[in-house]
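Q: Take this sequence and fold it.
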Amino acid sequence: MTSPKTSPKTVLITGTSSGIGLATAVAAARAGWTTIATMRDTGKADALLAAAAAHEVADRIQIKRLDVVDPETIATCLDDVIAEHGRLDALVNNAGAAQVGTIEQASLDEVRAAMEVNFFGVVATTRSALPHLRASHGRVITVTSVGGVVGQPFNEAYCAAKFAVEGFMESLAPVAATVGVDVTVVEPGAVASEFVTNLGLDPETLLTTAGPYTPALQAYLARTRQSFADAQTPTEAAAPLIEALTADRPPFRIQTSPWARDFVATKLTDLDGSTVQSLTDTWVR
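A: Alright, predicted model coming up:
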């Protein structure tokens, strides 16, 4: 094992079994980082291991179990990283889960579950990593979403959680900077990954239970299919994360594509909210 004194920089990435997390883990290893690739179920590591082997970086990737909603696994994982590598230079909060539905028809348990994974999981992992990142003058990079800036129909719980993450990180950033830790959020748009597939949702079942919201949901699903038909690849979406990981001073907010930049800009210049409401109204009609 490499001694802590000569160990290259170490990054811990959550949610690496597929999609952006997998692509980021491989790209970080290719950039020379010791990469701690974590996932809730390490039995789902085959795709990452195959990609690492294909890019000849398997020796730089270490797979560990970490469930962002289980504080014990967070603590155990971080303890192991420090014991084995002597340092943590970056945390990439990537793990997340989508939740599609509207509040009249969703249960509060479903809303709470979305908040647990997408918000409290980020808070818990960041909180535990910060002492080590202070020691290394490292950085926190968090994958949010354009849905963390622009509220989107039938994504109320998901967008609420991502809005919360953006507010949390925007508030943390100046405080963390005083102790030498950089904070960045990365906002993807549609990404062609297993993120949506893993929802396990059947559009026809959704429609049969949508009641008065059926016409709006039909329009939303049609628009969503189109957006994912034109989606970025996970590798394309991961590239800005690697830029944030390796930059001398990364910006606070990064979008992963020109479309995402334009979409986020719509909100950031929309002081009365009318532009966003006019835009998202077209998604449900």
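Q: make it CA atoms for all contacts and neighbour counts henceforth
A: Fine.
Q: Buried residues of stretch 37-54, list them for me.
A: By neighbour count on 16 or more other C-alpha atoms under 10 Å, the buried set for stretch 37-54 is Ala37, Thr38, Met39, Arg40, Ala45, Leu48, Leu49, Ala51, Ala52.
Q: please give me the structure for this one as well, since I'd like to look at both together:
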Amino acid sequence: MSNVAADAARMPTAMITGASRGLGAAIARALAPTHTLFLAGRPSPQLDAVADEFGATTWPVDFGDLDAIETAVEPIVELDVLIHNAGVAYPGRVAESSVDEWRATLQVNVLGVVALTLPLLPALRAAGGQVVFVNSGSGINASPGLAAYSASKFALRGFADSLRNDEPSLRVTSVHPGRIATEMQEDLVAYEGREYTASDYLSPETVAHVIADAVNAPRDAHIHEVIVRPR
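A: From the prediction side, this is the model:
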């Protein structure tokens, strides 16, 4: 960890979840010039490849094992930015959904977020840091065919608002993108029985740019919410 500590002294630090591909990897690319990156997630060759590309450090965080998260992040004593990007979606209307799908969705999209945020609060407070929640348009208006996902994103928005109220030394930002051209989107379009065309949706790089702008906003600016939609 000595190299991590040395790097952190030169640049602000940012932890990103779900950075092995898609939007998470794009966020890492957008912040790499300005931040020392900690990529949190289940160990995988894909996550290692992103870390190698940007000279980042990986942190073994598994939302399937919430009890182990506190120990995993214990070495972090100061953190400037925490970006909650990891998420899952199981397409299905209410009557089509199962309790297991609801449990798995809430485990990653809500409980995992809480389990990672709580032990990092002292490090975030020490830096006067920022927490960014990658939410969704489904966290404002429930999306047809995404019952469990929409409910989880409403809960995530509630947690973000509570964190903002309870931790006045932190900046807390919820980002609500429209549909993004990712693997998750391909699965949703397939469920809807439509043809997937990436150009119909926001690119991961566009959303990552918006997030980086919120992170790099002047210190006296507290951006509570960002809503971005495809043109």
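Q: quick check, nearest of the buried residues of stretch 37-54 of the first structure to Gly19 of the first structure?
A: Leu48 (9.8 Å; C-alpha to C-alpha).
Q: Next step: the buried residues of stretch 37-54 of the first structure restricted to strands.
A: Residues of those located in strands (DSSP state E): Ala37, Thr38, Met39.
Q: would you turn these into TSV with distance to Val175 of the first structure?
A: TSV is the format used below for those (distance: C-alpha to C-alpha, whole Å):
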residue	distance to Val175 of the first structure
Ala37	27
Thr38	27
Met39	29
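Q: if I pick the residue nearest the centre of the second structure, what's in contact with it?
A: Using C-alpha atoms, centre = their mean, the residue of the second structure that lies closest to the mean C-alpha position is Asn85, 1.5 Å off. By C-alpha atoms under 8 Å, 6 or more residues apart in numbering, Asn85 of the second structure lies in contact with Ile16, Thr17, Gly18, Ala19, Leu23, Gly24, Phe133, Val134.
Q: contacting residues for the nearest residue to Ser199 of the second structure once chain neighbours are set aside?
A: Leaving aside its sequence neighbours, Ser199 of the second structure sits nearest to Ala181 (C-alpha to C-alpha, 6 or more residues apart in numbering; 7.6 Å). Ala181 of the second structure makes contact with Ala198, Ser199, Asp200, Tyr201, Leu202, Ser203, Pro204 under the criterion C-alpha under 8 Å, 6+ apart.
Q: Test my guess that Arg29 of the second structure contacts Phe54.
A: Yes: the criterion here is C-alpha atoms under 8 Å, and Arg29 of the second structure meets it with Phe54 at 7.2 Å.
Q: the more surrounded of those two?
A: Arg29 (19 against 16; other C-alpha atoms under 10 Å).
Q: and that one, what helix or strand is that in?
A: helix 22-31 (DSSP states H and E).
Q: And the contacts of that helix?
A: Around helix 22-31 of the second structure, the neighbours that count as contacts under C-alpha under 8 Å, 6+ apart are 16-19, 37, 50, 54, 85-86, 182-183, 204-205, 207-209, 211-212.
Q: buried subset of those?
A: Looks like the contacts of helix 22-31 of the second structure have 16-19, 37, 50, 54, 85-86, 182, 204-205, 207-209, 211-212 buried, using 16+ other C-alpha under 10 Å.
Q: taking the residues you listed one by one, which sit in strands?
A: Using DSSP E, these in strands are Ile16, Thr17, Leu37.
Q: ok, so of those, who is nearest Ala190 of the second structure?
A: Of those, the one sitting nearest to Ala190 of the second structure (C-alpha to C-alpha) turns out to be Thr17, at 25.7 Å.
Q: Quick check: the alignment partner in the first structure of that closest one vs Arg40 of the first structure, distance?
A: Residue correspondence to the first structure (TM-score structural alignment): Thr17 of the second structure is matched to Thr14. Relative to Arg40 of the first structure, Thr14 of the first structure is positioned 9 Å away (C-alpha to C-alpha, to the nearest Å).
Q: shared neighbours of these two, which are they?
A: Joint contacts of Thr14 of the first structure and Arg40 (C-alpha under 8 Å, 6+ apart) are Leu66, Val68.
Q: list the helices and strands the longest helix seen in the first structure packs on?
A: Ranked by number of residues, the top helix in the first structure under DSSP state H is helix 156-177. Secondary-structure packing of helix 156-177 of the first structure (3 or more C-alpha pairs under 8 Å, 6 or more residues apart in numbering; DSSP states H and E): helix 108-115, strand 182-187.
Q: Nearest approach to Cys77 of the first structure belongs to which of those?
A: Of those, nearest to Cys77 of the first structure by C-alpha to C-alpha is strand 182-187, at 21.2 Å.
Q: So which bit of the second structure is that closest one matched to?
A: Counting by TM-score structural alignment, strand 182-187 of the first structure sits on residues 171-176 of the second structure.
Q: Now that stretch on the first structure. Mean distance?
A: For stretch 171-176 of the second structure, the mean distance to aligned residues of the first structure following superposition is 0.7 Å (mean C-alpha distance after the TM-score superposition for the first structure).
Q: any idea which of the helices and strands packed on helix 156-177 of the first structure is most buried?
A: With neighbours taken as mean count of other C-alpha atoms under 10 Å, those reach their highest mean count in strand 182-187, at a mean of 26.
Q: How far off centre is that strand?
A: Centroid separation for strand 182-187 of the first structure versus its chain: 10 Å, with C-alpha atoms, centre = their mean, to the nearest Å.
Q: Reformat the contacts of Ala181 of the second structure as JSON lines; add distance to Pro168 of the second structure and secondary structure.
A: Listed next are the contacts of Ala181 of the second structure as JSON lines, based on distance: C-alpha to C-alpha, whole Å; DSSP: H, G, I helix; E, B strand; the rest coil:
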{"residue": "Ala198", "distance to Pro168 of the second structure": "39", "secondary structure": "helix"}
{"residue": "Ser199", "distance to Pro168 of the second structure": "40", "secondary structure": "helix"}
{"residue": "Asp200", "distance to Pro168 of the second structure": "39", "secondary structure": "helix"}
{"residue": "Tyr201", "distance to Pro168 of the second structure": "35", "secondary structure": "coil"}
{"residue": "Leu202", "distance to Pro168 of the second structure": "32", "secondary structure": "strand"}
{"residue": "Ser203", "distance to Pro168 of the second structure": "33", "secondary structure": "coil"}
{"residue": "Pro204", "distance to Pro168 of the second structure": "30", "secondary structure": "helix"}
